[in-house]
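Novice: Below: sequence and its predicted model.
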Amino acid sequence: MPETGDAWLGRVVAGRYQVTGTIGQGGMGTVYEAEQLGLERYVALKVLHPHVAKTPGAVARFQREAQLMARLKHPGAVHLFDHGADGDILYLAMERVFGLPLDEVLETYGQLEVKAAVELTARVLDVLEAAHDLGMVHRDLKPSNVMLVGELSAPTVKVLDFGLAALVHEEPQARLTGSGQMLGTPAYMSPEHCRGEPPDGRADLYSVGCLLHELLVGQPPFGDSPAVEVMSGHLYRPPPPVRQLRPERGIPEALEKLVLACLSKEKALRPASARELASRLRESLAPPPLRGEGKKQERTQPPPVPPPAPSPELLARPVGVIEPEDSTHSHGITTALAVAGYRVVPCREDASLEGLHALVVVPRSDQAQEEALALASTLTTRPHAPPVLLCGSGEDFSLMSRAVAGGVYDYVPLPLDPTDLARKVGRALRSRR
């Protein structure tokens, strides 16, 4: 039985749920194990954190979770038994699922066989198909939200935690997380989710692509880098092909193409539905057809090609830099760009932006990053504004997400990596036709 280290052990909620242990904690609440008195069954009792209940929209999201769970009836979804309030305590009483979260399975037993990884992913898609048919989007699909129940050789899959779920056809004013507000797990977030755009089912399919990538190669597409770099990868960088990363796994070419399709930056290029993706995943494991000369040999994947060096024409385009005169806080942005060969133009906040092809904004100090964000967002709306890049702390996920939602072209983490800065400025210059 799970242990609990707080005062909830033995507490009776709503007169019928006696807490016996703690299952886990999340951003919105704690999930306890509880016995439903009179029925002698165990339930998972999710209780909203008191401090969270005071934040705008949190209570509404919690109540919405109950409504969504009640509508979703699928063997792979957790069933809701009850919900309500006990004084100022909001709770959900759900099916108690006994099993292993997928992240713990991977940590304990290592990687799954390719066939098992595909079948598990297809079963997750079966649950998402039922949710999408109701107009629901999960928005936080990741290994810890996939539970394997029963024998690991042939487990039943349960998809947990629809707490961030949204309805595709809600009116904008009814979207409880709000435009531009980041909720989710960066390693598995779609580009449109990173930008704070309204979701649809194809955002979940991107997350499925991240999940399958991890099952096949051992990590999500953009690894365990800082959150700001992971989000930048989702927004701008091509995902690494799984066959290049793990050639010894014998991953079929058709499966690699499906993973890359799921991870397309443009959602229109992803599979059309969870149903279609599940079908194509299972088909990807079928052996290739026989040809007259025998079975077609798998083509050797060429090695990755490094990005081309900036052309002289690109290097001639002016790059504006707004940075503090104090060299302590300039972070060497101008120097790094000059060394890379770019034509740097020092700028002031009130100067005209006409003629610039990119603009880099550097905070006046480590304490002035919010001020720099406000300036960068304002500059994006100015006449003749080029792509604007904002420099900021590599540990500040909130700053990066708000910058992207506010129209900033890219985010440059500090301390500075000169190669990363040159690459991102080059990409901004190429986007300025």
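Specialist: Right, received. Where do you want to start? Keep in mind that what you see is a predicted model, and the values were worked out from it rather than measured.

Novice: Please make it C-alpha for all contacts and neighbour counts, starting now.
Specialist: Will do.

Novice: Shouldn't residue 392 be within a strand?
Specialist: Yes. Under DSSP: H, G, I helix; E, B strand; the rest coil, residue 392 sits within a strand.

Novice: any idea where the helices of the stretch 301-433 of the chain begin and end?
Specialist: 312-315, 327-330, 333-339, 369-379, 397-405, 418-431 (DSSP state H, counting those that start in this stretch).

Novice: Just list what the fifth one packs against, helices and strands only.
Specialist: Right, helix 397-405. Judged by 3 or more C-alpha pairs under 8 Å, 6 or more residues apart in numbering; DSSP states H and E, helix 397-405 is in contact with helix 191-194, helix 227-236, helix 369-379, strand 388-393, strand 410-414.

Novice: this is the other structure I want to compare:
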Amino acid sequence: MDPVNDTPNRATDGRADPLIGRVLDGRYRILTMIAKGGMGRIYKAEQQPLNRIVALKVLSVPPTDAGRGEDFRQRFYREASICSKLTHPNTVRIFDYGKSDDGIYFIAMEFLEGRTMRQILADEAPIAPWRVIDLLKQICSSLAEAHSMGLIHRDLKPSNVIITTHADGTEFVNVVDFGLVKDLEGAFGDGEQTQAGLIVGSPMYMSPEQILQGELTERSDIYSLGVIMYGALTGRKPFKQESALALMNCHINVPPPPFAEINPELEVSANLEWVVMTCLAKDPKGRFASVQELSRALSACDKELRGMVTGLQLEIQEGRVILPLELEEHLSRRPAGSSGPYSGSLTLNRPMQVEPPPPRRVGLYVGLGALALLLFIGAAVLVLVAGTDTPPEATPAATVAPAPVEPAPPVEPSPPDGAAADTPAVPTPAPPPQDKPAATPRPADKPVARPADTPVTKPADKPTAAQPADVPAEPPAEPDKPVAEGTDKTDPPPDPGAGDDWGKPQSDIRNPWED
């Protein structure tokens, strides 16, 4: 329904509205008209004797023969009964419905003081992405209840979304004008959807299957949500045509242009644009399977926007959003049916990694194990070769020389290499000293203590601590490479998050929101 600015006692064509001032069905005193649509008008009325202000929708039913009129009556009461059971906070409540003595069908609904989304977009579009996400998630919450009851809205557009503001400044969505009347046109003539002003839906927001009079499902409503999001984020409608026929052809055959073509200055994340384009898929199977799936995708984009997720790349399989496990678990903390404005209570203490982290400790453990083995072998060599605490230059060879079965003279140049040369020197000296370890237990305590302390604190300092003369030697730095590699793997990959600077480019269309 479109809001009107008429005087309280005049109809839109300038003639006096006969319903103004009338008490309809003995209960509703009509005060003024507030909106009009293809199948009726909405009035501000007072429900008596409760003195409650309501929005009274009066249906404009074309004259029909008795058979079709009865069909309409049955459809009206059946769907009105279903819609009256909608109780979600983001859905406008239906209080009453019926038919007056003079044949006027009416629906009494909750009266709201607020602005339509159409008015907000006309004044402020493009609006900030976080705000679009918030409003759309609330719309999804309303639709989820209706879809679960088999109701398809069929006419989602900004003028059917009323935004009220709470005392704390948060915006609250109220979805109006559900599919209650949209299915009633079947009572008139051969099931046509485009008869004598009974077009079901607005051409700007109609899905391809709706235009082609195909089967309508909840994915048809999702397409309409995609058109709303496209305009809210870019400040432009996806298609701009002079005639309704040309516009409908675009919905069926023409892909919507990328955001960058509409406005190069827009700062909308690739994931959020992907969500919009997925909603606008020509084939219903390419869209989200439900508004719950759309809401999950929007929640993931919200996390990315707030810097809680990095490296996010959304995908869809058979209508379901594929999310990383860690993000999936975090989103599940918020009840799926919850509604209302988003708060900052979901902020994480650390940025969430979208991809599962690689095994980072394995390299560290392997490096430490290899280092420990090298140090043990080096200690054994020092015990057998060094013999004393004297610097291992030419003296260690003299100390080991008295050993009876000593084939170590060819290994005399290896002691100066210390632990760094331990790996190649291990096969030769190790077997002979084992024959006579009796004279070496006492000196062994000192060399073992020195290398053992060194790798715990700083493995690279071992050669300089044990032998200052070996400072020029380069090999001691080589055992440190496994440790350095293991240490690097523990650091999380630096994945930049989405930027938070959401500047609002100015729209160059004066009033792009005519439905």
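Specialist: Structure's in. What do you need? Quick caveat, the model's predicted, so the values are computed rather than measured.

Novice: Fetch the TM-score of the aligned pair.
Specialist: The TM-score (TM-score structural alignment, normalised by the length of structure 1) is 0.62; 294 aligned residues with a C-alpha RMSD of 2.9 Å.

Novice: Which stretch among the helices and strands packed on helix 397-405 of structure 1 is buried most, on average?
Specialist: Between these, strand 388-393 has the highest mean count of neighbours, a mean of 25, where neighbours are mean count of other C-alpha atoms under 10 Å.

Novice: counterpart of it in structure 2, which residues?
Specialist: Across structure 2, nothing matches strand 388-393 of structure 1 (TM-score structural alignment).

Novice: tilt between that strand and helix 227-236?
Specialist: 160 degrees (axes from the mean of the first three to the mean of the last three C-alpha atoms, to 10 degrees).

Novice: And strand 388-393 of structure 1, how far out from the chain middle?
Specialist: Strand 388-393 of structure 1 sits 21 Å away from the centroid of its parent chain (C-alpha atoms, centre = their mean, to the nearest Å).

Novice: now do stretch 148-166 of structure 2
Specialist: 22 Å.

Novice: quick one: contacts of that stretch?
Specialist: 1-3, 82-83, 112-119, 143, 146, 171-180, 182, 200-202, 205-206, 216-218, 220-221, 224-225, 228, 515 (C-alpha atoms under 8 Å, 6 or more residues apart in numbering).

Novice: cutoff 6 Å now
Specialist: 114-118, 171-176, 178-179, 201, 224 (C-alpha atoms under 6 Å, 6 or more residues apart in numbering).

Novice: Just list the residues touching residue 364 of structure 2, thanks.
Specialist: residue 486.

Novice: Pull up the aligned stretch in structure 1 for the helix or strand that it is a member of.
Specialist: Following DSSP states H and E, one finds residue 364 of structure 2 within helix 361-381. When structure 1 is aligned by TM-score structural alignment, helix 361-381 of structure 2 has no counterpart there.

Novice: Structure 1: matching residues for the helix or strand following that helix?
Specialist: Downstream of helix 361-381 of structure 2, the next assigned helix or strand under DSSP H and E is helix 395-400. The counterpart of helix 395-400 of structure 2 in structure 1, using TM-score structural alignment, is absent.

Novice: Just tell me what residue 148 of structure 2 corresponds to in structure 1.
Specialist: Using TM-score structural alignment, residue 148 of structure 2 pairs with residue 133 in structure 1.

Novice: before we move on, what about residue 222 of structure 2?
Specialist: With TM-score structural alignment as the criterion, residue 222 of structure 2 pairs with residue 205.

Novice: roughly how far apart are that match and residue 99 of structure 1?
Specialist: In this view, residue 205 of structure 1 and residue 99 of structure 1 are 24 Å apart by C-alpha to C-alpha, to the nearest Å.

Novice: again, but for residue 320 of structure 1
Specialist: For residue 320 of structure 1, the distance to residue 99 of structure 1 - C-alpha to C-alpha - is 55 Å.

Novice: Now do the helices in the stretch 151-300 of structure 1.
Specialist: 191-194, 201-217, 227-236, 242-245, 253-262, 274-284.

Novice: Quickly compare those and say which is most buried.
Specialist: helix 201-217 (a mean of 25).

Novice: between that helix and helix 253-262, how many degrees?
Specialist: Angle of helix 201-217 of structure 1 versus helix 253-262, following the same axes, to 10 degrees, is 140 degrees.

Novice: Now helix 201-217 of structure 1 on structure 2. Mean distance?
Specialist: Here helix 201-217 of structure 1, set against structure 2 after superposition, deviates by a mean of 0.5 Å using mean C-alpha distance after the TM-score superposition for structure 1.

Novice: Isn't residue 291 of structure 2 up against residue 140?
Specialist: Yes. In this structure, residue 291 of structure 2 is within contact of residue 140 by C-alpha atoms under 6 Å, at 5.3 Å.
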